[in-house]
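>>> quick one, what's the 3D model for this:
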Amino acid sequence: MEFTRFLDRLATDHDRLRGVVESAPDAPVPTCPGWTVADLTRHVGEVYLHKAAAMRDGVEPEPWPPEEFADEEPTALLDRGYTALRAEFAARAPEDLAGTWYGPDQSVGFWIRRMAQETVVHRIDAELATGAPVTPVPDDLAVDGVDELLKVFAAYAVAEWGEYFTEILDGSPGHTFLVRAGDDAAWRVRTGPGEFTVTDGAGDGTADVTLSGPPESVLRSLWNRAGADGDTGLAVDGDPRAVAELRRCIVVATE
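I've put the predicted structure just below:
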């Protein structure tokens, strides 16, 4: 996706999130256990301000969040965070330096992509929590979100912080997963002791597990953002134990 497209989607999904959070601030967020909508709103505002600081200072701020944020109303924090985030994006080019947690990409462009994806997931959280209709996720954004989740989150986390995945992967016999999002996007994932690798395309040979569906279904399922009925429209074919291994890796990588 082009960075202008990410920025357009960030604006659209932020506006949708902002439009629903005040309707039920005390409602529990089923996809974020223990959170209310107010907690979700505060979290997104803090994330926006964190990334704005990372771009401004060239390094991710620590510790975070500042204590004074606790005295600010959640929607005020969200508004301030979004304004600061967009100002930093407007003042910089995507290739400019920015501090990120992802070693291979220390750029503003990383945060443009990440904030678009962060916002669409939390927009879905807010809609599910408040009972608002879930706005469809465009195919291009959903495909990119699956790609980011598998490569930037899961594969990178296992490679860099493998000790957090020891319990999940050390006893793994090794599994191959084929993930298909719509007709055109596919990834082949391989897990095993200390391993979580992702390659583009369906590849050759059979897979132990195939996960397939429309791009939004794949995105929401892998991010555990199903609706109240638990059905995202994802088709899963293969060993349930292997599927559980994949899902546990993603959960740990995204915590």
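>>> please count neighbours and contacts with C-alpha atoms only from this point.
Will do.
>>> can you map out the helices along this protein?
Taking DSSP state H as the test, the helices found in the chain are 3-21, 37-57, 74-91, 108-130, 139-147, 156-160, 166-169, 215-222, 240-254.
>>> and this one, please, so the two structures can be compared:
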Amino acid sequence: MTDHAERIVAARSAIDYICGRSDKEQAVPVPNCPGWTVYNAASHIGRVGIASQEMISSAPDDPQSRERGYERSGRKPAGAPMADLAAWAHSPVDGLVDDPDRRCYFSMTGGEGTARLWAWHAASELGMHRLDVEAALGHEHSMTSAQALDAADPIRG
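Down below sits the predicted model:
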């Protein structure tokens, strides 16, 4: 199984890769995400980062944190620069390094979660978006076999 620290490194690396694309690369369509360009993938991870930060910082029994988070992300202007999108995406990941067992709200289960569970989700979700962008740009895939197995099955990974 990939450990907590490795998941955080993988999530940060995926953010940096996706949000580090040139202006020309940002305009490239992402076939695995119909209708999206590389910029749209970066915008997605940035905006979801805002919503995730709200949930990660909320108590496990606070289901309104999801709605608050998505409401906050919707207030951000369209066309944000890549640096802003990267900062938004990094914010929740940065909030996972304190105590892996810290309890918080987890949107995927609709209740109790931990920073460790969020780190797994971040590494998996961001890793998949990175694979999509790598494929769109014709870059070699960077996800290791261990990361792919962990993304599919965090218990056995």
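>>> quick one on the thing from earlier: got the helices of the first structure as TSV, with mean neighbour count and distance to Gly99 of the first structure columns?
Converted to TSV, those look like this (neighbours: other CA atoms under 10 Å; distance: least, CA to CA, whole Å):
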stretch	mean neighbour count	distance to Gly99 of the first structure
helix 3-21	18	18
helix 37-57	22	5
helix 74-91	18	13
helix 108-130	23	8
helix 139-147	21	21
helix 156-160	18	17
helix 166-169	16	28
helix 215-222	24	26
helix 240-254	16	19
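>>> need these in TSV (columns: distance to Val179 of the first structure).
What follows is those, written out as TSV (distance: least, CA to CA, whole Å):
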stretch	distance to Val179 of the first structure
helix 3-21	23
helix 37-57	29
helix 74-91	32
helix 108-130	19
helix 139-147	9
helix 156-160	18
helix 166-169	19
helix 215-222	8
helix 240-254	11
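>>> now for those, which one comes closest to Glu67 of the first structure?
helix 37-57 (11.4 Å; CA to CA).
>>> mean shift between that closest one and the second structure?
Its aligned residues in the second structure lie a mean 1.2 Å from helix 37-57 of the first structure after superposition (mean CA distance after the TM-score superposition for the first structure).
>>> show me what that helix is packed up against.
helix 3-21, helix 74-91, helix 108-130 (3 or more CA pairs under 8 Å, 6 or more residues apart in numbering; DSSP states H and E).
>>> now the aligned partner of Trp118 of the second structure in the first structure: closest residue in space, sequence neighbours ignored.
In the first structure, Trp118 of the second structure lines up with Trp111, judged by TM-score structural alignment. Excluding the flanking residues, the one nearest Trp111 of the first structure by CA to CA, 6 or more residues apart in numbering is Lys51, at 7.0 Å.
>>> quick one, what contacts the one you found?
When contacts are counted by CA atoms under 8 Å, 6 or more residues apart in numbering, Lys51 of the first structure touches 60, 85, 111.
>>> what's the burial count for the first one?
Other residues near Glu60 of the first structure number 18, with proximity taken as other CA atoms under 10 Å.
>>> from what I can see it touches Ala54, true?
Yes: between Glu60 of the first structure and Ala54 there is a contact under CA atoms under 8 Å: 4.5 Å.
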